[in-house]
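In: kindly return the folded structure for what I paste below:
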Amino acid sequence: MSATPVTSARPERVRSDYSELSRQIRDAGLMDRRPGWYLATIGTTVGVYAAGWAAFVVIGESWWQLVTAVFLGIATTQVAFLGHDAGHKQVFRTRRASYLMGLVHGNLLVGLSYGWWVDKHNRHHAHPNHEELDPDVSPDGPFLFIKGQIEKRSGLSRFLTRYQAWFFFPMLTLEGLALHAASIRALMDGTVSQRWREGTLLAVNLVAFVTVPFLVLTPLQAVAFIAVHQAVFGFYMGCSFAPNHKGMPPLTDEEEADYLRRQVLTSRNIRGGVVTDFALGGLNYQVEHHLFPSMPRPNLRHAQPLVAAFCAAKGVRYVETSAADSYGQVLKHLDDVGTPAAH
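Out: All right, here's what the predicted structure looks like:
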């Protein structure tokens, strides 16, 4: 007879933990929209992106355009961060406005399918680092993040996985191309519902991005420009997302069932000031972002001390470290995962 109150008390306490934190956050006004901040940020980011392409045309045929490629690779990633915010309804409350912003920043300007990304990213947010439910740790990718998965690989694939920590940063330069390819596959396999709308915008981006360099530069310069741009974009994107969850310990069934602990225990914050906030697009506040995905980006830094204090009071492990240490942890985890079990 005593089993019933014991099993029901745990879920009730779990719900009250997140509800209590959520009330604190809302009472502090941290879920309120920041239209002025986003208006300025969108205008500045898109303006810089457009200025980069204008400079590309003005400079013309020159190997100095590789510097332009680096600049535009960084600007493209910043545009992608805004698409990320739109996907979480951080900018607009309505789904339609968020969708339109996502199409422009994702499909048209970056060349990524907004519909595919939202589907994939929402599944990641629901169960971060879950071997079966989080697509970001799927064993189908080039890297393995779950211990024991290497036993299912053989030949060259197993060899590359064994040394995946060494290949990690070099292979991030291909991440941009992988994202473009995944977007196209999603259009073809029906993952994206608005196929013609998204496909048209992706086609405009692809044609413009491939055609314009060949119209302005020599063929060799054009190939080099596209390669450098995509390498910088992929590397920047990978470095922005990689330190957030990779290498965090697996959860118990009880922790997985608890929304607050599921999000906090699998996430890692990156310390830093306004420069880090800008460079990582607010993703350095990964704990707060996962707890409150629709919280506007500029409010995350104000939520951080409240969440950290709440977790300390509840005895929930809250991880925050430097960027360098986070990458070190990721590489160590990749090396551990790549080590076959002793038989």
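In: going forward, measure contacts and count neighbours with C-alpha atoms only.
Out: Will do.
In: all helices for the stretch 101-250 of the chain, in order.
Out: All helices of the stretch 101-250 of the chain, identified by DSSP state H, counting those that start in this stretch, fall at 114-126, 155-162, 164-172, 175-189, 195-216, 219-241.
In: how about those, which one is nearest residue 329?
Out: helix 164-172 (10.6 Å; C-alpha to C-alpha).
In: returning to what we had before: any idea which of the helices of the stretch 101-250 of the chain gets closest to residue 287?
Out: Checking those against residue 287 by C-alpha to C-alpha gives helix 114-126 as the closest, at 11.1 Å.
In: hang on, the earlier thing: output the helices of the stretch 101-250 of the chain as JSON lines; include the columns mean neighbour count and distance to residue 134.
Out: Shown next, in JSON lines, are the helices of the stretch 101-250 of the chain (neighbours: other C-alpha atoms under 10 Å; distance: least, C-alpha to C-alpha, whole Å):
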{"stretch": "helix 114-126", "mean neighbour count": "19", "distance to residue 134": "5"}
{"stretch": "helix 155-162", "mean neighbour count": "15", "distance to residue 134": "20"}
{"stretch": "helix 164-172", "mean neighbour count": "17", "distance to residue 134": "20"}
{"stretch": "helix 175-189", "mean neighbour count": "17", "distance to residue 134": "16"}
{"stretch": "helix 195-216", "mean neighbour count": "16", "distance to residue 134": "24"}
{"stretch": "helix 219-241", "mean neighbour count": "20", "distance to residue 134": "14"}
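In: okay if I get the ones you listed as TSV plus distance to residue 86?
Out: As requested, those are arranged in TSV below (distance: least, C-alpha to C-alpha, whole Å):
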stretch	distance to residue 86
helix 114-126	10
helix 155-162	35
helix 164-172	24
helix 175-189	18
helix 195-216	16
helix 219-241	17
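In: right, and those helices - which one's nearest residue 64?
Out: Each of the helices of the stretch 101-250 of the chain was scored for nearness to residue 64 using C-alpha to C-alpha, and the closest is helix 219-241 (9.6 Å).
In: in the next helix or strand after that closest one, what counts as buried?
Out: Downstream of helix 219-241, the first helix or strand assigned by DSSP states H and E is helix 253-256. Residues 255, 256 are the ones in helix 253-256 that count as buried (16 or more other C-alpha atoms under 10 Å).
In: run this one through as well so I can compare:
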Amino acid sequence: MSVVDLDRPQRGSDFARLSRQIAEAGLLERRPGYYALRIGLVAALFAGSWAVFAVVGDSWWQIPVAVLLAVAFAQVTLLAHDLAHGQISRSRRTGRIAGLLVGNLAVGLSYGWWMDKHTRHHANPNHEDHDPDVAPDVLIWSRGQAETARGLARFVGRWQAWLFFPLLTLEGINLKVSSFRALRRPSLKNRAAEGLLLVAHVLVYAGALFLVLPPGKALVFLLVHQACYGVYLGCTFAPNHKGMPVLTAEDELDFLRRQVLTSRNVTGGLLLDVALGGLNHQIEHHLFPGMPSVNLRRARPIVRDYCRSLGVEYAECGLFASWSQALRHLHDVGRPLRRA
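Out: Take a look at the predicted model:
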């Protein structure tokens, strides 16, 4: 099952009735004009950031340029996300080729590996056994995971709420390491193309840094850039599910409730939509992952009112409140380890 298959309505279900309302409102239709404009603006930001880097040259003023480039990388990554969901092109082949160029070549993120991981997340969000985003690799997400935690997860889990944002500074590097590790999997499609494009990204990226900057400044630039990139992505994705119910094998929920009850919307204006790529409307995105991100805001009142008519809790709050809830959850699930 691919990411774009997840919004097929189940005939006669609560979700099917909601899906008909959304379809009648025209919110599942493609938005080529919007994406043409967005792709143009993101491409200009990406190319412009590198142009500023070249013009500034050997100077410590490159530090704010590193922050600007981190924003550009994050926006390119959000475009890759929309490509994976089939929001931009109906053609899977076109989407895959564009995803390889945008993900692997532009930002050094394996498109195939991430798409597989993200598909499993969408199928079972916040599920202890099936969602790779809540696997207890470093952080733990439930009391059950705390009780069985070993090694690094057990050590970090005690104080993970305090370590969460510092750890996000490593997320950019972690994504690249995970992308290269995924090349060893026989199940990864287009491994040769994925590998060649990832290597090309690293060579061009490192070459540009060390060609323009002396080694010391180049290393500082790299650390600042990757740290800000990781924090940006973490602050985009973490508010969506962290602190929401974590499901186990005992929880039997239909598609609508499984997606809504484990997701949280982040309220804000159009600027927040741009900054988070529309993922602040996480409930609508999980129900209709193929919906163009620009339509998610319009779908929100329909979904919210429908959930309330069913008595299904619809969670939303501000950006800082969402971070606070996620951190409180992390601190709470780590309590057994602190007592031990």
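In: please name whichever of the helices of the stretch 101-250 of structure 1 is nearest to residue 45 of structure 1.
Out: Here helix 219-241 is closest among the helices of the stretch 101-250 of structure 1 (C-alpha to C-alpha), at 15.1 Å.
In: structure 2: matching residues for the closest one?
Out: Mapped onto structure 2 using TM-score structural alignment, helix 219-241 of structure 1 spans residues 215-237.
In: could you do stretch 125-137 of structure 1 as well?
Out: Under the alignment (TM-score structural alignment), stretch 125-137 of structure 1 falls on residues 122-134 in structure 2.
In: quick one: map residue 325 of structure 2 onto structure 1.
Out: By TM-score structural alignment, residue 325 of structure 2 lines up with residue 329.
In: surely its match is in contact with residue 244?
Out: No: here residue 329 of structure 1 lies out of contact with residue 244, judged by C-alpha atoms under 8 Å, at a distance of 10.7 Å.
In: so between the two, which is more surrounded?
Out: residue 244 (22 against 16; other C-alpha atoms under 10 Å).
In: list the contacts of that one.
Out: 267, 268, 269, 270, 283, 284, 286 (C-alpha atoms under 8 Å, 6 or more residues apart in numbering).
In: do the same with residue 73 of structure 2
Out: So residue 73 of structure 2 contacts 46, 106, 107, 229 (C-alpha under 8 Å, 6+ apart).
In: what's the match for it in structure 1?
Out: Per TM-score structural alignment, residue 73 of structure 2 is aligned with residue 76.
In: where does stretch 44-51 of structure 1 end up in structure 2?
Out: Against structure 2, stretch 44-51 of structure 1 falls on residues 41-48 (TM-score structural alignment).
In: now swap in stretch 160-178 of structure 1 and tell me
Out: Stretch 160-178 of structure 1 maps onto residues 156-174 of structure 2, going by TM-score structural alignment.
In: output the contacting helices and strands for the helix or strand where residue 303 of structure 1 lies.
Out: Using DSSP H and E, residue 303 of structure 1 sits within helix 300-314. Packed against helix 300-314 of structure 1 by the contact rule (3 or more C-alpha pairs under 8 Å, 6 or more residues apart in numbering; DSSP states H and E) you find helix 3-27, helix 286-291.
In: tell me the contacts of the residue opposite residue 146 of structure 1 in structure 2 once aligned?
Out: Under the alignment defined by TM-score structural alignment, residue 146 of structure 1 corresponds to residue 142 in structure 2. For residue 142 of structure 2, the contact set (C-alpha under 8 Å, 6+ apart) comprises 246, 333.
In: related to what we said a few turns ago, mapped onto structure 1, which of the contacts of residue 73 of structure 2 hold?
Out: Mapped onto structure 1 and checked by both residues aligned by TM-score structural alignment, their matches' C-alpha atoms under 8 Å, the contacts of residue 73 of structure 2 keep the contacts 46, 106, 107, 229.
In: how many residues are close by residue 333 of structure 2?
Out: Residue 333 of structure 2: 23 surrounding residues under other C-alpha under 10 Å.
In: list the contacts for it?
Out: 140, 141, 142, 143, 146.
In: so what's the equivalent of residue 89 of structure 2 over in structure 1 up against?
Out: With TM-score structural alignment as the matching criterion, the partner of residue 89 of structure 2 in structure 1 is residue 92. Counting by C-alpha under 8 Å, 6+ apart, residue 92 of structure 1 makes contact with 33, 86, 98.
In: repeat for residue 90 of structure 1
Out: 33, 293, 294, 295, 296, 297.
In: ok, now with 6 Å
Out: Shown in contact with residue 90 of structure 1 (C-alpha atoms under 6 Å, 6 or more residues apart in numbering): 294, 295, 296.
In: how about it, secondary structure?
Out: coil (DSSP: H, G, I helix; E, B strand; the rest coil).
In: list the contacts of stretch 283-295 of structure 1.
Out: 31, 88, 89, 90, 263, 264, 267, 269, 270.
In: turn the kept ones among the contacts of residue 73 of structure 2 into CSV, including distance to residue 117 of structure 2.
Out: Shown next, in CSV, are those (distance: C-alpha to C-alpha, whole Å):
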residue, distance to residue 117 of structure 2
46, 26
106, 20
107, 18
229, 20
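In: which one of those is nearest to residue 10 of structure 2?
Out: residue 107 (36.7 Å).
In: closest to the centroid, which residue in structure 2?
Out: residue 237 (4.7 Å; C-alpha atoms, centre = their mean).
In: ok, for it, nearest residue in space, not its chain neighbours?
Out: residue 279 (7.6 Å; C-alpha to C-alpha, 6 or more residues apart in numbering).
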